[in-house]
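Q: sequence unknown, structure follows:
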């Protein structure tokens, strides 16, 4: 795990010292060392969090003739099998690092066949110096971020949005379309970022850049999760896939633990991990408010599996003080309140381990959300012969298909819900008055909508929608930013490609049936956990954010809005909406929307100051 940064075809303003300054902005992502390689007008660097091959895994890593160089953020979980295959083919590997298989794998297979073979969470840059080509690639589900931008022929890429933006000649303006998406979803989806012209690679995407010109040669999706044929599994088959995923995610040369909430997903992971690592460290957060606290269940699971359990108690009110700190660490605006407790838990866990497993992806894969229920019910009530294929995307409107008595308007229905049933953060009328600009029906949406239009199973369609948006751009972004803020590597076993591809193909009744969710996963859990844990409903972290922003933090909140100088945001109208919500003289927007507004205005202020700091450091570099 680390942070990477690179400059291609520098215009002379950025050199080796500037690259070193940019690299140093990612110190929390990699406190164990730094590496940098510069040749003529192109270079790449990394900050290292040492997890595998502690002594020999320094990056960049080169081929034997120094012609190929690579930097990577993340882990390749099947690197041991790839090492054996490459050694058998005659390659001489100089380290025990997982990153080195990228260099020799590229030499042996080429970029396309290499990407097909990888099981991991990664964002990497591979520079083929003899060919004058540099490849960027991001893992299949989007566990690791990778941003890039091009200005006047110079390309800057890296693990952090603000680091990439700081490397550009001028600060990019806020993207009007991205802002509209944020007001609707509380995150920016697709390949957009909040900055116009700064993009991110999508999950399962790669691109090839000509180093001499900085021109993009090609950009392609090397992996895309598809519906596939329906496949029914027995509990033992699913259990074996999860065991394999957990085993591979435990590989490390440093201590590994598990985030244990006491819910089904994390409890099952902890139980299976404890079989591989007896006495494994588990970490749970308790709240002083019983309504928010599920730490008793975490204790029960930890005792049952024989874990070394760490229990941290936080007063709910203490989270108010964390808001500025968390906003400063999130790197890009994500208005998800769960970042606050995750940040605190990662901070506490980092004092004991360097790697933590967590349960991201289980709800999307196994049907764990309550808003999926109508889709499962609709499927159960229809004879298979009556299910028709959805029509394809249409200009300006997306697929004109009834969904829960609404119609798709791109990603959203007339009912202001996404195709998966996820409700919009702010009503369309408020979004349109709050900021100029519109959310385009084209661009990143089109391939997604075209794929979803071909999915006959409404529950599977909802899951695929969330996997391609909510999971990658909120949950995994949140996990990466909050763990890396404390130099902790997060790993998500449920996102092992073989497990993901199989789970998506499960029939609806093995996901939701008879009022129960995650049906097959619960069957697996019954063999490994106490009955009470298996039967527990989903709880999640709940904070009194609505009360805070309407009462204790209200005036401070309003001052943040008044200080917002972004031209695309009507701060006066925003203040009216917030005050009307508090006084009940207008439509209530709710805690989720209020927090999203707070995050955006404060993040924009933080970003402006942080970019100024980094650019000042670049100017002062020798």
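A: Thanks, I have it. Only a predicted model underlies this, so the values are computations on that prediction, with no experimental measurement involved.
Q: drop to CA atoms for contacts and neighbour counts, all remaining ones
A: OK.
Q: Mind listing what's buried along stretch 249-261?
A: Neighbour-count burial for stretch 249-261 flags 249-252, 256-261 (criterion: 16 or more other CA atoms under 10 Å).
Q: er, stretch 278-291 I mean
A: In terms of neighbour count (16+ other CA under 10 Å), stretch 278-291 has its buried residues at 279-287.
Q: and if you look at stretch 271-279?
A: Residues of stretch 271-279 classed as buried: 271-274, 277, 279 (neighbour count, 16+ other CA under 10 Å).
Q: likewise stretch 496-516?
A: Neighbour-count burial for stretch 496-516 flags 496-497, 499-512, 516 (criterion: 16+ other CA under 10 Å).
Q: ok, and what's touching that stretch?
A: 119-120, 140, 225-233, 241-242, 245, 365-368, 373, 376, 379, 459-460, 463, 494, 517-521 (CA atoms under 8 Å, 6 or more residues apart in numbering).
Q: Mind checking which of those residues are in helices?
A: In helices, judged by DSSP state H, the following of those are found: 241-242, 245, 365-366, 373, 376, 379, 459-460, 463, 519-521.
Q: Residue 81: which of these is nearest?
A: residue 245 (14.7 Å; CA to CA).
Q: which non-adjacent residue is nearest that closest one?
A: Nearest residue to residue 245, sequence neighbours excluded (CA to CA, 6 or more residues apart in numbering): residue 493, at 5.2 Å.
Q: ok, back up a step: filter the buried residues of stretch 249-261 down to just the ones in strands.
A: 256-259 (DSSP state E).
Q: count of neighbours near the closest residue to residue 49 other than its chain neighbours?
A: Computed as CA to CA, 6+ apart, the closest residue to residue 49 that is not its neighbour in sequence is residue 30, at 4.2 Å. Using other CA atoms under 10 Å, residue 30 has 25 other residues around it.
Q: Presented hereafter is structure B, for comparison with structure A:
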């Protein structure tokens, strides 16, 4: 994890870049680099964690950089053919393949490259790592990992689109697309092929967890007690005899707390729980919205739990955690998907969910973990899991009786408590107890008149008084209309 920034214009002022990086210091508070350049109109920089920098020995693959103009700022851990690439690897690949070198990279990244004169930026296909851009009144262009680094500089701020690269000569270019789910001939869930494919899925998920976990470190997992995070914990239990640390948060007696405890006892993890009150939720709400950069009601509600569980893991000295993010989009985990009338309709809906991940679930996980300088890895979003999920028959994802993520549950049948593995999904913010608690208090604070007046004033059809309440906080930090337009409002 890192925070990356860039300036391209008539003059790239170093003091402006320092201010931009200061706004991103939570993404890497231990090290700040502004890369030297002999050209006055291009400047790039990043802030990092020391342990992230120490993992890659740049001296192993040096580049020819006599004038020290060639530099690359990187957020993420790009892979090629299973190998994690260093900064110098990426520069060499760019020099050999040209602007479309990012086609060869897997997993999550955002990067900015310069040779001292030209500027190039790119973002991965799903937008696992954030990136924004904007222009000032002199038409200089700026890039930054989070919108907050651009708010005092740019007149208009936009999301850098996932699956695109930017070059000075050609502007924004799409280099890849969200993969398509295949429409399969329906097969019975109880068929031989079904069980064989569920066993294969289990093998691949264990491999994905192994690739995400750094051997030598005691693993930490966000455990909501739902299927996705429980599967990640069960996969890890197949890999190590080391203590597995699980972290759970929620309002006392919430479903998340109860189910996470049951999974922890079943797997024998070292379990840490934080219960919080409604007052605690309101206390952290401004911080959550500031770091999240959204006011969408569902996203904020689920982010409160993510923020607090990230804080809990960091306070226990963890640098890396694992999450179950991505399973719902790949295996049909959302309730509204059950309304799809055909395989084609379901596949189209799943592709839409993948396209919205970058400013939905991935934004929540990235911002809430980075708010505490924590690196979160998501095994479900490894390329081989995604490619496998694309070919799974729709009836194996959502069964005829409405059981979501059927084949994922089958893959770990016997590895988790039956009542946890086979219970129906609750959204993270709901299972933790957040949604009803927030809604009840806010509804009593906002009058109908204020609610309807501000719908008209801001031109936003707020989904509820609760969303309007979150918008009021968001608007204090991000007052411009272009900043509001970056917010993805779930199910609107």
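A: Structure's in. What do you need? Everything numeric in this text was worked out from a predicted model, so none of it was measured.
Q: Residue 412 of the first structure and residue 112 of the first structure, how far apart?
A: 34 Å (CA to CA, to the nearest Å).
Q: So those two - more neighbours on which side?
A: residue 412 (22 against 11).
Q: what do we get in the second structure for the more buried one?
A: Aligning on TM-score structural alignment leaves residue 412 of the first structure without a counterpart in the second structure.
Q: now do residue 15 of the first structure
A: Superposed on the second structure with TM-score structural alignment, residue 15 of the first structure falls opposite residue 13.
Q: Ok, residue 74 of the first structure next?
A: Counting by TM-score structural alignment, the partner of residue 74 of the first structure is residue 76.
Q: Wait, residue 145 of the second structure touches residue 132, no?
A: Yes: when contacts are counted by CA atoms under 8 Å, residue 145 of the second structure is listed as touching residue 132 (6.1 Å).
Q: With neighbour numbers in mind, choose between the two.
A: Neighbours per residue, other CA under 10 Å: of residue 145 of the second structure and residue 132, the larger number sits with residue 145, 28 against 20.
Q: so who does the nearest residue in space to the more buried one that is not next to it in sequence touch?
A: Leaving aside its sequence neighbours, residue 145 of the second structure sits nearest to residue 131 (CA to CA, 6+ apart; 4.3 Å). Residues in contact with residue 131 of the second structure, defined by CA under 8 Å, 6+ apart, are 110, 123, 143-146, 159-160.
Q: Counting neighbours, which of those residues comes out on top?
A: The contacts of residue 131 of the second structure, ranked by neighbours (other CA under 10 Å): first place residue 144, 30 neighbours.
Q: Tell me which residue of the first structure matches up with it.
A: By TM-score structural alignment, residue 144 of the second structure lines up with residue 158.
Q: Quick check, its match in contact with residue 166.
A: No: contact criterion CA under 8 Å: residue 158 of the first structure and residue 166 do not qualify, at 11.0 Å.
Q: Residue 261 of the second structure contacts residue 230, correct?
A: No: in this structure residue 261 of the second structure lies outside contact range of residue 230 using CA under 8 Å: 10.8 Å.
Q: neighbour count winner among the two?
A: Taking other CA under 10 Å, residue 261 of the second structure and residue 230 do not tie; residue 230 has more neighbours (29 against 22).
Q: The more buried one maps to what in the first structure?
A: Alignment note (TM-score structural alignment): residue 230 of the second structure maps to residue 267 of the first structure.
Q: Name the nearest residue to its match, sequence neighbours excluded.
A: Leaving aside its sequence neighbours, residue 267 of the first structure sits nearest to residue 260 (CA to CA, 6+ apart; 6.1 Å).
Q: Check the first structure for its longest helix and report it.
A: In the first structure, taking DSSP H as the definition, the longest helix is helix 590-620.
Q: which helices and strands does that one pack with?
A: If contacts are counted by 3 or more CA pairs under 8 Å, 6 or more residues apart in numbering; DSSP states H and E, helix 590-620 of the first structure sits against helix 16-24, helix 161-166, helix 176-185, helix 319-329, helix 545-550, helix 554-562.
Q: which residues in the second structure does the longest one align to?
A: The aligned range for helix 319-329 of the first structure in the second structure is 281-291, by TM-score structural alignment.
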